[in-house]
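# give me a 3D structure for the following:
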Amino acid sequence: MEKTRKAPTGILGFPVTPFNESGNIDESALARNIHFLLEEGLEAIFISCGAGEYNSLSYKEFEATVELAVSEVNGKVPVYTGIGGNLSESLEKAEISAKHNADGYLILPPYLIEGEQDGIYEYFKTILHSTDLGAIVYQRANAVLQLESLQKLVEIPQLIGVKDGVGNMDLNVELTQAIGNKIGWLNGMPMAEVCHPAYMPLGFDSYSSAISNYIPHISRLFYEAMLSNDLQLVQDLYQDVILPINQIRKQRKGYAIALIKAGMEIAGLPVTKSVRPPVTQVEKEHFDQLEKIIKIAFDKYPKNTKTIA
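Modelled structure (predicted):
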């Protein structure tokens, strides 16, 4: 079946990869967590990306997560995979994604090496041409496209979107004003809710939500408050939940992943706190702080139990 080349909009789900006590992927837990995100109405599933510790997964593990996600989602929403690192590895994972009928992939930065614009352009171009799937390029770290480079990539039909994880608003204004709605624009900043009010006017109509893994009703409440211009509710959610969690997230490197798993454990979802090095587990002091915030999230903002069909 032909895949629709259109970037997802709304709240984007980035499941973590649960590991069991032996350090292997807990596929049953991953399936249940994906189903949870579907029930909560998230508009897309991005499997084995940054939150899924894609950098620590073997090819076999990556393929297993992609196959599982596509099967579990069963066409309800688009499924994207996370590819990146060295070029040959990215191309192989792109082929795996196509083999298992993913809708597309998020292209993360190449491994470590800094490149000139021509080199970054060639990196993305080579991956874009490698399959017929829709692709989203991730502006982050050592792979930030300037306008001229992105304008050339936009001519490739496989490119459907840009996800920004840098926060250079001067560049974002330049890109969105020059390219407009030829592609989709995704807010991929750490704790994206914090800065989404600055992104929406530029045409960024979706964002990746880490907290949606354990308090998706807060993600939805915040997003709808933004759309309806309910500034008081936005401010309340900032003060009660979003900013306090963000303060914890910034305490340690790797908490962008580990804190999600801690939140899921607190919320009673099937995941352990185990992470793969170099990421480390959340310290008890921060775990306890997060537990208090999540309690406020459920007490002050009761969860709507409505689910998708």
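# only C-alpha atoms for contact and neighbour calcs from this point on.
Fine.
# how close does the nearest residue to residue 276 once chain neighbours are set aside get to residue 73?
Spatial nearest neighbour of residue 276, chain neighbours left out: residue 56 (6.9 Å); criterion: CA to CA, 6 or more residues apart in numbering. Residue 56 is 24 Å from residue 73, where distance means CA to CA, to the nearest Å.
# also residue 18?
17 Å.
# look at these two and report which has more neighbours.
When residue 18 and residue 73 are compared for neighbours, residue 18 comes out ahead with 25 against 18, by other CA atoms under 10 Å.
# what's the span of stretch 268-288, first residue to last?
15 Å.
# swap in stretch 194-203?
17 Å.
# chain center to it: distance?
16 Å (CA atoms, centre = their mean, to the nearest Å).
# give the buried residues for it.
Neighbour counts over stretch 194-203 (16 or more other CA atoms under 10 Å) mark 196, 199-200, 202-203 as buried.
# please enumerate the strands of the stretch 201-309 of the chain.
206-208 (DSSP state E, counting those that start in this stretch).
# and residue 113, how many neighbours?
Around residue 113 there are 10 residues (other CA under 10 Å).
# another sequence for comparison is provided below:
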Amino acid sequence: MAANERKAPTGILGFPVAPQDQQGRLDTKALEANVRFLIDEGLSSIFVGCGSGEFHALSTADYRTMVEVTLAAAKGQVPVYTGVGGNIAHALELAKLSEELGADGYLILPPYLIEPEQEGLYQYLSAIIGSTDLNAIVYQRDNCILTLATLQRLLEHPQLVGFKDGHGNMENNIEFTQVIGDRLTWLNGMPMAEVTMPAYVNLGFNAYSSAISNYIPHISRLFYDALLNNNKELLNELYQHVILPISRIRRQRKGYAVALIKAGMEIVGLPVGTTVRPPLIPVEKEHYAQLESILKTAFERFPKQANQ
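Model (predicted):
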């Protein structure tokens, strides 16, 4: 693929979960329904086997199945990206597998455990980006924090199409976007990205991962439209009654970023189950009830329209 033809997805990005059946096995029917729901609701792309998809706990067999099911469900309607990362050998294996199965690209998650120097990060990311011809998006978070010089070195790879920020250092983000410009697509990957998207959009970030889109995608779209159209009154209502209350629950326990998605999906009638893989924990009853109340308010105040 020519460099000038490459681009990362923009808009609201869909991150399906990794459903389990009552025996603890991957529930492929529920995954297919999750993917179809996201596409039917207008999300721009699907990222499978990433953070929301419990990448940390997937066997290679389940990972393969998730990618195959997602590609079959997507039917080429939207780009499909996979998650790769962690152990470098495993990351390279999954990158090759993603290419063989026909994915459009992958999101590179941080390396396993190590707190690396910039040269080490460059070698890690460069090896993965260059290992296939697929589009690659670097995910900055945790122990993968880049300097401008390192990111610029990585631009030697035409496969690198995007930079996803989950770190939140706005001074660095300004430097990256102003110096590198539209050579990369800029994606907001902060936890509960709706909370911070107003700060990011003015820097040129035109894509974000929406956890709540798994269960209230019409709210995600309503929020993003209001943001882009500077509808401050609607934004404030969405923040006060939906986004900030959900964010407060998410911060109550480590791992709720994943568990809360499954809880929300169950509440709205999407059968994926609330079980999460260790070391994550499911949503506690008190927090589940709070989420139920928030979602009830969300549908009452912001009902889904027939054309949404």
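# so who does the most centrally placed residue in the second structure touch?
The second structure has residue 209 as the residue nearest its centroid, 4.2 Å off, counting by CA atoms, centre = their mean. Shown in contact with residue 209 of the second structure (CA atoms under 8 Å, 6 or more residues apart in numbering): 12-15, 187-189, 193.
# of the residues you listed, which stay in contact in the first structure?
Using both residues aligned by TM-score structural alignment, their matches' CA atoms under 8 Å, the first structure keeps these contacts from these: 12-15, 187-189, 193.
# Throw these into CSV and include secondary structure and distance to residue 108 of the second structure, thanks.
Listed next are those as CSV, based on DSSP: H, G, I helix; E, B strand; the rest coil; distance: CA to CA, whole Å:
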residue, secondary structure, distance to residue 108 of the second structure
12, strand, 19
13, strand, 15
14, strand, 16
15, coil, 14
187, strand, 13
188, strand, 14
189, coil, 12
193, helix, 18
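# take the residues you listed and lay them out in TSV including distance to residue 167 of the second structure.
Compiled in TSV, these are given as follows (distance: CA to CA, whole Å):
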residue	distance to residue 167 of the second structure
12	19
13	18
14	20
15	19
187	12
188	9
189	8
193	11
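# what does residue 77 of the second structure correspond to in the first structure?
Alignment note (TM-score structural alignment): residue 77 of the second structure maps to residue 76 of the first structure.
# and the nearest residue to that match once chain neighbours are set aside, how many neighbours?
Counting by CA to CA, 6+ apart, the nearest residue to residue 76 of the first structure once its immediate chain neighbours are dropped is residue 38, at 7.9 Å. Residues near residue 38 of the first structure, counting by other CA under 10 Å, number 21.
# and if you look at the one 3 residues further on?
Residue 41 of the first structure is surrounded by 22 other residues when neighbours are defined as other CA under 10 Å.
# same question, residue 62 of the first structure
24.
# ok but it is inside a helix, no?
Yes. Under DSSP: H, G, I helix; E, B strand; the rest coil, residue 62 of the first structure falls within a helix.
# contacting residues around residue 251 of the second structure?
Per CA under 8 Å, 6+ apart, neighbours of residue 251 of the second structure: none.
# against residue 188 of the first structure, how distant is whatever residue of the first structure lines up with it?
Residue 251 of the second structure maps onto residue 250 in the first structure, with residues paired by TM-score structural alignment. Distance, residue 250 of the first structure to residue 188 of the first structure, by CA to CA: 16 Å.
# what do you get for residue 87 of the first structure?
For residue 87 of the first structure, the distance to residue 188 of the first structure - CA to CA - is 22 Å.
# neighbour count winner among those two?
Between residue 87 of the first structure and residue 188, counted using other CA under 10 Å, residue 188 has the larger neighbour count: 25 against 17.
# the more buried one reaches residue 162, doesn't it?
No. At 9.3 Å, residue 188 of the first structure does not count as touching residue 162 under the criterion of CA atoms under 8 Å.
# in the stretch 51-200 of the first structure, which spans are helices?
59-73, 87-99, 117-130, 147-154, 169-179, 196-199 (DSSP state H, counting those that start in this stretch).
# now the ones you listed in CSV, with distance to residue 305 of the first structure?
Listed next are those as CSV, based on distance: least, CA to CA, whole Å:
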stretch, distance to residue 305 of the first structure
helix 59-73, 20
helix 87-99, 33
helix 117-130, 40
helix 147-154, 40
helix 169-179, 37
helix 196-199, 25
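# so who does residue 28 of the second structure touch?
Residue 28 of the second structure neighbours (CA under 8 Å, 6+ apart): 19, 65-66, 69.
# show me how to select, in PyMOL, the buried members of those residues.
Filtering the contacts of residue 28 of the second structure down to the buried ones (16+ other CA under 10 Å) takes a single PyMOL command:
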select buried, resi 19+66+69
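# ok, so of the contacts of residue 28 of the second structure, who is nearest residue 141 of the second structure?
Ranked by distance to residue 141 of the second structure (CA to CA), the contacts of residue 28 of the second structure are led by residue 66 at 24.1 Å.
# my understanding was that the closest one contacts residue 49; is that so?
Yes. Assessed by CA under 8 Å, residue 66 of the second structure is found in contact with residue 49 at 7.0 Å.
# pull up the overlap in contacts between these two.
Common neighbours of residue 66 of the second structure and residue 49 (CA under 8 Å, 6+ apart) are residue 18.
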